[in-house]
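Using only what follows, build the 3D model:
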Amino acid sequence: MNPGSRMPESSAPADHGTAPTPGDPTSADPGTVVERTVLGEADIARALTRIAHEIVERNKGAADLLLLGIPTRGVQLAHRLAERLTQIEPSFSGEYGTLDVTMYRDDLRRQPTRAVGQTVLPGSLDGTIDDKVVVLVDDVLFSGRTIRAALDALNDLGRPRVVRLAALVDRGHRELPIRADHVGKNLPTSRRERVRVRLSDVDGGADAVVISAAPAGPATTDGGVR
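Modelled structure (predicted):
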């Protein structure tokens, strides 16, 4: 091109100072869910270790302690906590159970097709939780309605001495007067955001907690999303 000649406008170079960058939420296509990781595998491991120590300290040992995981990911978290408790307190049996709350939920009329799970107590309990220190374990504490259902389910199993709650993530927005005794991460969120817990035991891949803005349209009902 001769000096002084002008480049045709159609071939002018783009303004790189304003071009969207990969991974920038503003460059995502409409409807694309952009996720960011708030807890990685090491973070989750540290949080569970801390919760296990808090449980032992609060209980002054492991006497009469019973972990009950709320499906799905709460069960895997209860398993991991039980492993840590046996390392901290050799007297702990390592037993944990599963508490299905499906038939105690207050949204069955809106979602009547929920699959019913199974409540499984350690064999040494003979089917009762009387006088036990029960720690409910869940992945994400949100409205509190799942925990309310869990408390109703416990009433059919017996009369525990104390009921406490351990949650990996507390994202706020409570609709009932329920709080967690042990929390791995307090995560302020908006109601339009979704929090997903991914565990290698259930989802494959590395453990992670990710947060994303919900796409336009009906709310997602994928497992592990609150």
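
Please make it C-alpha for all contacts and neighbour counts, starting now.
Noted.

and the residue nearest in space to the middle of the chain, what does it touch?
Centre of the chain computed as the mean C-alpha position; nearest residue by C-alpha atoms, centre = their mean is residue 139, 2.6 Å away. For residue 139, the contacting residues are 73, 74, 77, 167, 168, 169, 197, 224, by C-alpha atoms under 8 Å, 6 or more residues apart in numbering.

and the fourth one, what element?
Taking DSSP states H and E as the definition, residue 167 sits inside strand 162-170.

quick one more, to check against the first:
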Amino acid sequence: MNIKKKIMEEKDIKRTLMRLSHEITEKHKGVENVILAGIKTRGAFIAERIKENLIKIENFEVPVIKLDVTPFRDDEKKSDTDTSEFNINVNNKIVILVDDVLFTGRTIRAAMDAIISRGRPSQIELLVLVDRGHREFPIKANFIGKNLPTSKDNEAVEVKMAEIDEYPEEGVYIYDNV
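A predicted model of the protein is given here:
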């Protein structure tokens, strides 16, 4: 895969995550009833960054779940091993799923199954850094950093983050997928 274009710089990601953090507090009039569920791998790191922003905005530490959805997938990426870091009661809480890129919706469907298997939240919402379209399930994000229409088969979108990627620069990249 060849890099086609860098869509977001590190500063753009930081600014976008702060905006999304403010949107959460505005929608829920605070964050006392909110749990962030970051989908491993990059979604978990984004959830941690959102948590830090919410501490600055609301002076309240929102719990974060690091969610492994592979046991709940319906495709070739399925695994029987669940490495979730999940010791939080989700009953009657607002659980916000956090992921880097929303594409077909299959990962989010698996994430909802993972949450529901452990309790009954009052709501499940979705926050994504990038929404690239091409859904295979009727799933829509509540909080979107950037809408980025792409070619379904000829392009790929990747988020590179300092916490996990050995990459020259943090950012959101579009690649040719041919």
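
what's the TM-score for these two chains?
Structural agreement between the two chains, given as a TM-score (TM-score structural alignment, normalised by the length of structure 2), stands at 0.93; 176 aligned residues with a C-alpha RMSD of 1.5 Å.

Trace the residue nearest to the centre of structure 1 over to structure 2, please.
Across the two structures, residue 139 of structure 1 finds its equivalent in residue 100 of structure 2, going by TM-score structural alignment.

do the same with residue 84 of structure 1
In structure 2, the position corresponding to residue 84 of structure 1 is occupied by residue 53, as judged by TM-score structural alignment.

which stretches of structure 1 form strands?
For structure 1, applying DSSP state E gives strands covering 35-39, 65-69, 96-98, 133-141, 162-170, 182-186, 193-198, 208-213.

what's the closest of the ones you listed to residue 53 of structure 1?
Between residue 53 of structure 1 and these, the tightest spacing by C-alpha to C-alpha is seen for strand 182-186, at 10.1 Å.

What is the corresponding segment of structure 2 for that closest one?
The alignment places strand 182-186 of structure 1 over residues 143-147 of structure 2 (TM-score structural alignment).

so how far is the longest helix along structure 2 from its chain's centroid?
Secondary structure of structure 2 per DSSP state H: the longest helix is helix 10-28. For helix 10-28 of structure 2, the separation from the chain centroid amounts to 13 Å (computed by C-alpha atoms, centre = their mean, to the nearest Å).

try stretch 34-47 of structure 1
For stretch 34-47 of structure 1, the distance from its own C-alpha centre to the chain's C-alpha centre is 11 Å (C-alpha atoms, centre = their mean).

Do me a favour and get the end-to-end distance for that stretch?
25 Å (C-alpha to C-alpha, to the nearest Å).

With stretch 27-42 of structure 2 instead?
24 Å.

What span of structure 1 is that stretch aligned with?
The alignment of stretch 27-42 of structure 2 onto structure 1 (TM-score structural alignment) covers residues 58-73.

For that stretch, buried residues please.
Across stretch 58-73 of structure 1, burial judged by 16 or more other C-alpha atoms under 10 Å covers 61, 62, 64, 65, 66, 67, 68, 69, 70, 71, 72, 73.

Redo those as TSV? Include distance to residue 134 of structure 1.
Compiled in TSV, the buried residues of stretch 58-73 of structure 1 are given as follows (distance: C-alpha to C-alpha, whole Å):
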residue	distance to residue 134 of structure 1
61	13
62	11
64	8
65	6
66	5
67	6
68	7
69	10
70	12
71	16
72	18
73	18
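
ok so, going back, which outside residues touch the strand holding residue 167 of structure 1?
Around strand 162-170 of structure 1, the neighbours that count as contacts under C-alpha under 8 Å, 6+ apart are 44, 47-48, 51, 131-142, 179-187.

Can you say which of these are buried?
44, 47-48, 51, 132-142, 179-185.

you'd agree residue 70 of structure 2 is up against residue 82?
Yes - when contacts are counted by C-alpha atoms under 8 Å, residue 70 of structure 2 is listed as touching residue 82 (7.1 Å).

Of the two, which one has the most company?
residue 70 (22 against 13; other C-alpha atoms under 10 Å).

which residue in structure 1 lines up with the more buried one?
Taking TM-score structural alignment, residue 70 of structure 2 has residue 102 as its aligned residue in structure 1.

What residues does its match make contact with?
Here residue 102 of structure 1 is in contact with 114, 115, 116, 117, 149 (criterion: C-alpha under 8 Å, 6+ apart).

Equivalent analysis for residue 122 of structure 2, please.
When the contact criterion is C-alpha under 8 Å, 6+ apart, the partners of residue 122 of structure 2 are 91, 92, 93, 94, 95.

if I look at the fourth one, how far off is residue 63 of structure 2?
Pointing back at residue 94 of structure 2 there. In this structure, residue 94 of structure 2 and residue 63 of structure 2 are separated by 11 Å, where distance is defined by C-alpha to C-alpha.

Could you name every residue contacting both of those two?
If you check residue 94 of structure 2 and residue 63 against C-alpha under 8 Å, 6+ apart, the residues they both contact are 34, 35.

before we move on, back to that, report the angle between the longest helix of structure 2 and strand 155-160.
Angular relation of helix 10-28 of structure 2 and strand 155-160 on a 0 to 180 degree scale: 90 degrees, by axes from the mean of the first three to the mean of the last three C-alpha atoms, to 10 degrees.
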